[in-house]
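[1] Pasting a predicted model and its sequence here:
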Amino acid sequence: MEASCLVLLLRSCVQFFALPVYLLWYLGIWELLGKKAFPYFMAWQTVSYNNKMSAKKRELFSNLNDFASSAGTLKLLEIGTGTGSNFQFYPRGCRITCTDPNPNFNKFLAKNLSENPHLQLERCLVATAEDLHQISDASVDVVVCTLVLCSVKSIEGSMREVLRVLRPGGAFYFIEHVAGAPSSWSLFWQQIYDPTWNILFDGCYLTRETWKDLEKAGFSEVKLRHIQAPLNWVPAKPHIIGYAVK
């Protein structure tokens, strides 16, 4: 009870200092500004994130070609592509379809595509993870999703779409920040910052137990592990990383 009261008290303090942001959010101005400004923030932030997570990403994506179709070409769909920060880790000749609900990422996406000519761009779509109707059933070998499930409206709905578009035997690759372990300092600070964080960072939640959603989504196999990402900010350190096979 004492911990809960302390969390509520500190949460209120954070919200008090963020009152101008809450006012802009209430008036609908923050969301409008955020859609345009968020890509600039992510373009800066993903450089730092990739520097610290490069080894983890290379290890995770090292076996992508194992899921290439019988023709030998890997058809990859990335959900929430953002600036295209994962492009450098994809294998040569990979045919990629990009999706993101925010079209303001386009110029950053184009820059990363020009810097990664080893990829073959199929198309770029404005779409949410829960609605990939523009992608045919069982049409891709691999779906990739990094730091996206923290902000989707429905993880369950997103996983239904992932399973629909994956061919039998295809794989879903993920890296996501998640809720910290019970009674940990990470979870303590996540609970304090979560409401304000959600408004500041385009609907992102700090306290989602995403691994539970993946484990019950209906994949035939889930290879998942919990890690502490080498990041500076404690609440964002708890991560899950791995892949799941349809």
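    Good, I have the coordinates.
[2] CA only for contacts and neighbour counts going forward, please
    Noted.
[3] Summarise which helices and strands the longest helix anywhere in the chain is packed against.
    What stands out as the longest helix in the chain, according to DSSP state H, is helix 29-61. Using 3 or more C-alpha pairs under 8 Å, 6 or more residues apart in numbering; DSSP states H and E, the elements in contact with helix 29-61 are helix 19-26.
[4] so how far is the helix it packs on from its chain's centroid?
    Centroid separation for helix 19-26 versus its chain: 25 Å, with C-alpha atoms, centre = their mean, to the nearest Å.
[5] hold the first one in mind and look at this next one:
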Amino acid sequence: MSVIIITLQLIVAVLTLPLHVLYYLGMWDSLAKKVHPHILVKFTNIYNKLMEDHKRNLFSNISDYASTSKELRLLEVGCGTGANFKFYPSGCRVTCLDLNPNFKTYLCKSQAENDHLKYEGFLVASADNMTPVADASMDVVVCTLVFCSVPSSPAVLKEIHRVLKPGGAVYFLEHVACTDESSWISFFQKVINPTWNLIFDGCSVRKTTWKDLENAKFSKLNLRHIIAPTSLKLINPHIIGYAVK
């Protein structure tokens, strides 16, 4: 890593020193878990409006993966505020899973607004250790803006593969590292990432999630790189698509 990037990282750290002090004292993690849902609900409303067409296209064929009973069983990993509920087909049985229990208030509000779905429950668990979810029990798994915050994408994909029925699919929409390492976006992602990771509860703007998906044991992978139409250029590089078990 260049001296310039390291120097700028230190400058950013100094400008956000109180956060780093709280982290050092062991006080930031619990505070961030409480604050993050309040920040995310506002971000989600804006993000959904900008990404609505992309999401509708992404989930347009989700009913194709319903089991033989024609009842789609769906697990949303990192469900957050329930931003994706309106895109799911009527009658879909949705299980919500998130590591942060503080999302539950916003999740209940989204559930009430989307009564075309059937809700199986809210599980508090990590994406890389979804032990409450049985093997081969889900037709579809959905992950949107999740892989940016997990310690190990391969571990999460292994768990997703475990809980999916044969022929089931995982749908994803994720912001990722800029593929053009010589670009200004890539440069500023490298500068801001350590502090960004702290502020946004483990989120990274430097994830190469597409590589992990390519290396995962799925029979089919439909993946595209897109530039999201957000005003925050650091997270504009995205991947979108689905993979079939």
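    Nice, thanks for sending it over. From a predicted model like this one, the values you see are computed outputs, not experimental measurements.
[6] what span of the second structure lines up against the helix or strand following the longest helix of the first structure?
    Sequence-wise, the next helix or strand downstream of helix 29-61 of the first structure (DSSP states H and E) is strand 75-79. Counting by TM-score structural alignment, strand 75-79 of the first structure lines up with residues 73-77 of the second structure.
[7] and that stretch, how far from the first structure on average?
    Its matched residues in the first structure lie on average 0.3 Å from stretch 73-77 of the second structure after superposition (mean C-alpha distance after the TM-score superposition for the first structure).
[8] what separates that stretch from the chain centre, distance-wise?
    Counting by C-alpha atoms, centre = their mean, stretch 73-77 of the second structure is centred 13 Å from the centre of its parent chain.
[9] quick one: contacts of that stretch?
    Under the contact criterion C-alpha atoms under 8 Å, 6 or more residues apart in numbering, stretch 73-77 of the second structure has outside partners 66-67, 92-98, 127, 137-143, 146.
[10] mean shift between the top strand by length along the second structure and the first structure?
    In the second structure, assigned by DSSP state E, the strand with the most residues is strand 164-175. For strand 164-175 of the second structure, the mean deviation from the first structure after alignment is 0.4 Å (mean C-alpha distance after the TM-score superposition for the first structure).
[11] by contact count, what packs against that strand?
    strand 138-144, strand 237-244.
[12] Just the residues contacting the longest one, thanks.
    For strand 237-244 of the second structure, contacts defined as C-alpha under 8 Å, 6+ apart pick out 58, 167-178, 210, 218-228.
[13] check contacts around residue 170 of the second structure.
    Residue 170 of the second structure makes contact with 140, 141, 142, 143, 160, 242, 243, 244, according to C-alpha under 8 Å, 6+ apart.
[14] which of those residues lies closest to residue 197 of the second structure?
    Nearest to residue 197 of the second structure, judged by C-alpha to C-alpha, of the contacts of residue 170 of the second structure is residue 143 at 19.0 Å.
[15] Double-check that closest one against residue 171; I have them as touching.
    Yes - Residue 143 of the second structure sits in contact with residue 171 when judged by C-alpha atoms under 8 Å, with a separation of 6.1 Å.
[16] Quick check: neighbours shared by the two?
    With C-alpha under 8 Å, 6+ apart, residue 143 of the second structure and residue 171 have no common neighbours.
[17] about what we covered before: out of the helices and strands packed on strand 164-175 of the second structure, deepest packed?
    A comparison of these by mean neighbour count, using mean count of other C-alpha atoms under 10 Å, puts strand 138-144 on top with a mean of 24.
[18] Comparing that one with the first structure, how large is the average distance?
    Averaged out, strand 138-144 of the second structure is 0.3 Å away (mean C-alpha distance after the TM-score superposition for the first structure).
[19] Which elements pack onto that strand?
    Strand 138-144 of the second structure packs on strand 73-77, strand 164-175, going by 3+ C-alpha pairs under 8 Å, 6+ apart.
[20] show me what contacts the most centrally placed residue in the second structure?
    Centroid-nearest residue in the second structure, with C-alpha atoms, centre = their mean: residue 146, separated by 1.8 Å. With contact taken as C-alpha under 8 Å, 6+ apart, residue 146 of the second structure is in contact with 77, 78, 174.
[21] Count the neighbours of the closest residue to the second one other than its chain neighbours for me.
    Computed as C-alpha to C-alpha, 6 or more residues apart in numbering, the closest residue to residue 78 of the second structure that is not its neighbour in sequence is residue 98, at 4.5 Å. The local packing count at residue 98 of the second structure equals 22, with neighbours defined by other C-alpha atoms under 10 Å.
[22] counterpart of residue 98 of the second structure in the first structure?
    Here residue 98 of the second structure is matched to residue 100 in the first structure, going by TM-score structural alignment.
[23] who are the neighbours in contact with that match?
    Residue 100 of the first structure neighbours (C-alpha under 8 Å, 6+ apart): 79, 80, 81, 82, 125, 126, 127, 128.
[24] List just the nearest of the residues you listed to residue 39 of the first structure.
    Nearest to residue 39 of the first structure among those: residue 82, at 7.3 Å, using C-alpha to C-alpha.
[25] Residue 99 of the first structure contacts residue 81, doesn't it?
    Yes - with contact defined as C-alpha under 8 Å, residue 99 of the first structure and residue 81 form a contacting pair (5.8 Å).
[26] still on that earlier bit, the longest helix of the first structure vs the second structure, average distance?
    Helix 29-61 of the first structure, aligned to the second structure and superposed, deviates on average by 0.7 Å (mean C-alpha distance after the TM-score superposition for the first structure).
[27] quick check: angle from that helix to strand 238-245?
    Counting by axes from the mean of the first three to the mean of the last three C-alpha atoms, to 10 degrees, helix 29-61 of the first structure points 60 degrees away from the direction of strand 238-245.
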